[in-house]
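> what shape does this take:
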Amino acid sequence: MAAPKKRETRKSMKQPAWITLEGGFAVRHCLVQDISTAGAKLTLQDAAALPATIRLAFARDARTGRLCQVVWRRGASVGVKFIGK
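Below is the predicted model:
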């Protein structure tokens, strides 16, 4: 039997950030609740309307940030995993 998967250590942040959709359009403000090397927990209005892939940045510049895949949604919160630069 495989060993249980160990969860990455998360750092609490509560820092403002921006989500960019489809090539730099539709910038949305969010709050990064916590972050690890593998992903982050975000809160934002209308979290259910996010597509499966987004870009998360700490500056409002669409060319910066990390490409993310949404892996779960609960109310105003979403969990993302980092999938690229």
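> hey, let's count contacts and neighbours off CA atoms from now on
OK.
> start and end of stretch 16-32, how far apart?
6 Å (CA to CA, to the nearest Å).
> buried ones in that stretch, by neighbour count?
By neighbour count with 16 or more other CA atoms under 10 Å, stretch 16-32 contains the buried residues A17, W18, I19, T20, L21, V27, R28, H29, C30, L31, V32.
> and this one, please, so the two structures can be compared:
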Amino acid sequence: MKQYCPLIVVGLGILFSVAGFLYAGFVGGIPGPDDSPAEAAHVSLHNMIGFGAVCVGVLSFLGGMVAGVIRLFSRKKHS
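Here you go, the predicted structure:
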């Protein structure tokens, strides 16, 4: 199981990125031209939540890739 940790982190990163993008698109959406300030703030809040999920996903993806590369090169050095 330990050998698959970087791959799992990469997969979770992709999942978070896609989920955040879809959440921002469907729940946040684009504010209408006649929205009240409260509705605009509500849309902005949900767009920030979606952006946060995308950022977490990208960072997880990059962290998993770096961990996989480090693990790959550290194995070859010891073998």
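> quick one: TM-score?
With the length set by TM-score structural alignment, normalised by the length of the second structure, the two chains reach a TM-score of 0.24; 33 aligned residues with a CA RMSD of 3.8 Å.
> next, format the buried residues of stretch 16-32 of the first structure as TSV and append distance to L67 of the first structure.
As requested, the buried residues of stretch 16-32 of the first structure are arranged in TSV below (distance: CA to CA, whole Å):
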residue	distance to L67 of the first structure
A17	13
W18	12
I19	10
T20	9
L21	10
V27	14
R28	15
H29	16
C30	15
L31	16
V32	15
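> between the residues you listed, which is closest to L56 of the first structure?
Taking CA to CA as the measure, L56 of the first structure sits nearest to I19 out of the buried residues of stretch 16-32 of the first structure, at 4.8 Å.
> list the residues that contact that closest one.
V27, R28, H29, C30, I54, R55, L56, A57 (CA atoms under 8 Å, 6 or more residues apart in numbering).
> could you redo the last one with a cut-off of 6 Å?
Residues near I19 of the first structure by CA atoms under 6 Å, 6 or more residues apart in numbering: V27, R28, R55, L56.
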